[in-house]
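Trainee: sequence first, then the predicted structure:
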Amino acid sequence: MTSTTTLPTELDTPTGNSPARVATASFIGTAIEFYDFYVYATAAALVIGPVFFPQGSSTAQMLSAFITFGIAFLARPLGSALFGHFGDRIGRKSTLVASLLLMGVSTTLIGVLPGYDSIGFWAPLLLCLLRFGQGLGLGGEWGGAALLATENAPPGKRAWFGMFPQLGPSIGFLAANGLFLSLAMLLDDQQFRAWGWRIPFLLSAVLVIVGLYVRLKLEESPVFANAVARQERVKLPLVETLSQHWRPMLLGALAMVVCYALFYISTVFSLSYGVTSLGYSRESFLGMLCFAVLFMALATPLSAWLSDRFGRKPVLLLGCALAILSGFAMQPLLTQGSSVAVTLFLAVELFLMGFTFAPMGALLPELFPTQVRYTGASAAYNLGGIVGASAAPFFAQKLVTIGGLGYVGGYVSVAALISLLAVLCLKETRDRDLSRVH
């Protein structure tokens, strides 16, 4: 059936969704959810192994902890399918609220979960279940936040608005690591392992309440509201995405690989390696990471501004090329024995992560039409995590025992090359109309 209704433009924004409110809601939700995710990542590098997998050597404990870390990345594509379905069928706002609740409840429950010494094998089993819940929640979070920002953006500023959910990871990581750093300075090792590590998980409940308050005050995005009015929704968004839009979904996922590899190798793996092999204390390495992540936060608005001005592809191709070269710097910088060299490596990797990550807030939504945009963008974002992040710390731990840090740096370079080739295969999306149906 053909409709004569005038297509909406990106300026048809409900009065309730002011630019400041959209920016705040898209930013605060991803900041809270990534805080939850990074709290677990930091705990996995420091304490999850001894508490939940006490049997075996320290290496076996670390590998087990990294396996639980990867479980959430396997759950994230399922979360993107589940929340994407409802996001494309019911709306962006309600789906974002549900994903935030699931993530927050899972994280808080990890904070009260007894260890192996108390309940035996039930401890790691329940940990894996809650970690799966974290992955489901985060799988639906990013796509909705990116759509909230980009579908409310004025013309020519989609990457700038799409930057706000991309800033969430920097702030979430800084909050998580800063809290762990404070605990490491205030508590001794026995106190930290006994109960101190649980505090960041429990604080998630407070943060989620704040996030819910902000998001419940939003109105539905204008692009989706107009699509509903024109009855353009599809019954099974996932089926349509897989059958009609599989190519942009696959290329978008591969373009994301570099972001994940840069981040999780330079944080989770490097933190574990720095404490166990390079002889740094928890607090000193966490301090270096807190400093380095500031460069990720600085790179995010710079890259967003550049991608609005010059296009998504040129910025991403430059970032991927530099990331390929950065892999070769890992071994010489981390093994030099200098804290300055280690901090330089972390700062460079996280700067490049922010530089390649920022344009994705606009690029991935621009790859899909309105009726499958939540599903498609979320699927691309989270499928990239399986390749670039789910097993990255685990494989890096294996690679370093086989060939040293040079092999781990090679992993980063290969991941960046994969993304560079994917971006080359994509068309420029800067001028696409988000109100289009096909």
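Mentor: Nice, I can see it.
Trainee: okay, CA-based contacts and neighbour counts for the rest of this
Mentor: Fine.
Trainee: what about the helices in the stretch 301-438 of the chain?
Mentor: Using DSSP state H, counting those that start in this stretch, the helices assigned to the stretch 301-438 of the chain run over residues 312-326, 330-334, 339-357, 360-366, 373-385, 392-403, 405-425.
Trainee: my bad, the stretch 101-250 of the chain
Mentor: Listed in chain order (using DSSP H, counting those that start in this stretch), the helices of the stretch 101-250 of the chain are 116-119, 122-150, 158-186, 189-194, 199-216, 222-229, 237-244, 246-264.
Trainee: how about a markdown table for those helices, with mean neighbour count and distance to residue 430 added?
Mentor: As requested, those are exported to a markdown table (neighbours: other Cα atoms under 10 Å; distance: least, Cα to Cα, whole Å):
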| stretch | mean neighbour count | distance to residue 430 |
| --- | --- | --- |
| helix 116-119 | 14 | 51 |
| helix 122-150 | 26 | 12 |
| helix 158-186 | 24 | 8 |
| helix 189-194 | 14 | 48 |
| helix 199-216 | 18 | 27 |
| helix 222-229 | 19 | 17 |
| helix 237-244 | 17 | 21 |
| helix 246-264 | 26 | 15 |
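Trainee: put this next to the first one:
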Amino acid sequence: MAVSPGTVRPLSKGATPSSSKLESDARTIHDDKPVSASNIAIGVVLGRMSEFFDFFVFGLASVLVFPQLIFPFAPDRLTATLYSFAIFSLAFIARPVGSVVFTAIDRHYGRGTKLTVALFVLGSSTVCMGFLPGYDQIGVAAIYLLALFRIGQGFALGGAWDGLASLLAMNAPERHRGWYAMVPQLGAPIGFALASMLFGYFVANLSTEDFLSWGWRYPFFVAFAINVVALFARLRLVVSKEFGTALERHELQPVRIRDLLSTHGRDILIGAFVPLASFAMFHLVTIFPLGWTSLYGEQAIGAFMMVQVIGALCGVVTIIASGLLADRIGRRSQLGVAAVIIALFSFIGPMLISSGSTGIDAFVIIGFGVLGLSFGQASGSVSFRFRKAYRYTGSAFTSDLAWLVGAGFAPLIVLYLSSHFGVTFIGLYLLSGALCTLVALFFNKRIEPAND
């Protein structure tokens, strides 16, 4: 049946709208401007980079700024950092809630509306942190406001899922699924490297007083600007003809969470645990080492942050390698091998941490390399559990749960346990994540596109 410009194809009974009238009109306008797979890949990387940049700006400030600015009343620096890490964890609790709310917005008002609102909330929460007065100025209200803005970040990130990664995966040739699955993951180390370089520059070139007064605020304002650029880049792809065609085939359609749970409940559970080795390690090579170095290390923080940038670049290389390896041996085997390597690293890591500055540097660089091999295929392990009609919502919600279980509390738990009971607990945490992945892979017999 022909559909006139500016109208939406009628849906069958029980179906939900996949786009608003404005999005349909935008696709009509862009019909003569095809979007290539490379443009989709760039949009995916840019979108993920902006999200991770926001989150890492907060994570780095959780070590460098908030213990002194928000928790000066704490009895010692360790306690203040633990308080800061507790607020860091709030975003991961809010993220699944955001997915539920923004899925409803997506169904009723379209993906473009959802994405615009989500990134506005994310950017606003981030920039408001940059204006936040300290505890000495407004007292306990500073803690409540920081917690509120952090919850806003997590809530918004639950709605920032645009489906571009799923579109990229569905267009992947059968023999190159691992390569296409790793592309979105590049945004994480790139976002971390940019955040670390920016913070590292101010830490190295400002006095402590100037940094704590105004220098730390600048990265939060930069995060807002990056969000604006990323929003327009992603909206350009969301209103593309290719995306609209996928929507009309009901391949990237938002579904009710209760329908998702009733159809794919087992897949969500397995999907949340398959990438746990990667997610458990994620903050142990990014946020935790900076906290450990600031508390117990001897090298300058600015110099150490440059080491973390080098580590992030190693992560980029091994993420790319994970795509090549997964296409050769299969993604399930790739994830299993990476989990075993992380399990082995769990015995080496504590020894590196306890061996001084050189050992901590090696922990970060080697750790990033190991992380990339696993993290590069983590998204593929989630998305391909679902039938096409459920993949859009299922991928987002399952990923939220995996981040909550595997990464959300990692800096808080590991710093507390290692500071009070020894660095062995760093390895035990990593080992637990690796074992969870191996068990989940055992129950997940195959990682490949589900049948429709």
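Mentor: Yep, that arrived. None of these values were measured; they are calculated from a predicted model.
Trainee: where does the TM-score land?
Mentor: Here the TM-score for the pair of chains, by TM-score structural alignment, normalised by the length of the first structure, is 0.89; 423 aligned residues with a Cα RMSD of 2.5 Å.
Trainee: output the longest helix belonging to the second structure.
Mentor: For the second structure, the longest helix by residue count, based on DSSP state H, is helix 77-109.
Trainee: ok, back up a step: can I get the helices of the stretch 101-250 of the first structure in JSON lines with distance to residue 291 of the first structure?
Mentor: Conversion of these to JSON lines gives the following (distance: least, Cα to Cα, whole Å):
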{"stretch": "helix 116-119", "distance to residue 291 of the first structure": "34"}
{"stretch": "helix 122-150", "distance to residue 291 of the first structure": "25"}
{"stretch": "helix 158-186", "distance to residue 291 of the first structure": "9"}
{"stretch": "helix 189-194", "distance to residue 291 of the first structure": "23"}
{"stretch": "helix 199-216", "distance to residue 291 of the first structure": "19"}
{"stretch": "helix 222-229", "distance to residue 291 of the first structure": "39"}
{"stretch": "helix 237-244", "distance to residue 291 of the first structure": "40"}
{"stretch": "helix 246-264", "distance to residue 291 of the first structure": "14"}
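Trainee: residue 80 of the first structure: which of those is closest?
Mentor: Residue 80 of the first structure sits nearest to helix 122-150 of all the helices of the stretch 101-250 of the first structure, at 4.6 Å, using Cα to Cα.
Trainee: for the aligned residue in the first structure for residue 419 of the second structure, give its distance to residue 241 of the first structure.
Mentor: Matched by TM-score structural alignment, residue 419 of the second structure corresponds to residue 401 in the first structure. Taking Cα to Cα, to the nearest Å as the measure, residue 401 of the first structure falls 41 Å from residue 241 of the first structure.
Trainee: got the contact list for the counterpart of residue 231 of the second structure in the first structure?
Mentor: With TM-score structural alignment as the criterion, residue 231 of the second structure lines up with residue 212 in the first structure. Listed by Cα atoms under 8 Å, 6 or more residues apart in numbering, the contact set of residue 212 of the first structure reads 97, 100.
Trainee: distance of residue 212 of the first structure from residue 14 of the first structure?
Mentor: According to Cα to Cα, residue 212 of the first structure and residue 14 of the first structure sit 20 Å apart.
Trainee: check residue 347 of the first structure too.
Mentor: Following Cα to Cα, the distance that separates residue 347 of the first structure from residue 14 of the first structure is 40 Å.
Trainee: which of the two has more neighbours?
Mentor: Taking residue 347 of the first structure and residue 14 together and counting by other Cα atoms under 10 Å, residue 347 has the greater number of neighbours (22 against 14).
Trainee: isn't the more buried one up against residue 295?
Mentor: Yes - contact status for residue 347 of the first structure versus residue 295: in contact at 6.0 Å, counting by Cα atoms under 8 Å.
Trainee: and the longest helix of the second structure with helix 257-273, angle?
Mentor: Using axes from the mean of the first three to the mean of the last three Cα atoms, to 10 degrees, one finds that helix 77-109 of the second structure and helix 257-273 are set 140 degrees apart in direction.
Trainee: list the buried residues of helix 77-109 of the second structure.
Mentor: Neighbour-count burial for helix 77-109 of the second structure flags 77-78, 80-109 (criterion: 16 or more other Cα atoms under 10 Å).
Trainee: who does it touch, helix- and strand-wise?
Mentor: Contacts defined by 3 or more Cα pairs under 8 Å, 6 or more residues apart in numbering; DSSP states H and E place helix 77-109 of the second structure against helix 37-64, helix 66-69, helix 111-130, helix 141-157, helix 287-296, helix 388-406, helix 410-421.
Trainee: reformat these as a markdown table; add distance to residue 277 of the second structure.
Mentor: Supplementary listing: these in a markdown table, determined by distance: least, Cα to Cα, whole Å:
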| stretch | distance to residue 277 of the second structure |
| --- | --- |
| helix 37-64 | 19 |
| helix 66-69 | 29 |
| helix 111-130 | 27 |
| helix 141-157 | 22 |
| helix 287-296 | 16 |
| helix 388-406 | 8 |
| helix 410-421 | 12 |
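Trainee: relative to residue 339 of the second structure, how far out is the residue nearest the centre of the second structure?
Mentor: Centrality entry for the second structure: nearest residue to the mean C-alpha point is residue 52, 5.6 Å, by Cα atoms, centre = their mean. Residue 52 of the second structure is 23 Å from residue 339 of the second structure, where distance means Cα to Cα.
Trainee: repeat for residue 122 of the second structure
Mentor: As for residue 122 of the second structure, its distance to residue 339 of the second structure is 32 Å (criterion: Cα to Cα).
Trainee: on that earlier part again, now do the longest helix of the second structure against helix 111-130, angle only.
Mentor: Between helix 77-109 of the second structure and helix 111-130, the angle formed by their directions is 160 degrees, by the same axes, to 10 degrees.
Trainee: tell me the angle helix 77-109 of the second structure makes with helix 37-64.
Mentor: 150 degrees.
Trainee: tell me the contacts of the aligned residue in the first structure for residue 371 of the second structure?
Mentor: Using TM-score structural alignment, the partner of residue 371 of the second structure in the first structure is residue 353. Remark: with contacts taken as Cα under 8 Å, 6+ apart, residue 353 of the first structure is in contact with 258-260, 262-263, 296.
Trainee: could you redo the last one with a cut-off of 6 Å?
Mentor: Under the criterion of Cα atoms under 6 Å, 6 or more residues apart in numbering, the contact list for residue 353 of the first structure reads 259, 262.
Trainee: tell me if I'm right that residue 419 of the first structure and residue 252 touch.
Mentor: No - shown here, residue 419 of the first structure and residue 252 do not form a contact pair, counting by Cα atoms under 6 Å, at 8.8 Å.
Trainee: could you report the neighbour count for the equivalent of residue 120 of the first structure over in the second structure?
Mentor: Matched by TM-score structural alignment, residue 120 of the first structure corresponds to residue 139 in the second structure. The number of residues packed around residue 139 of the second structure, counting by other Cα under 10 Å, is 13.
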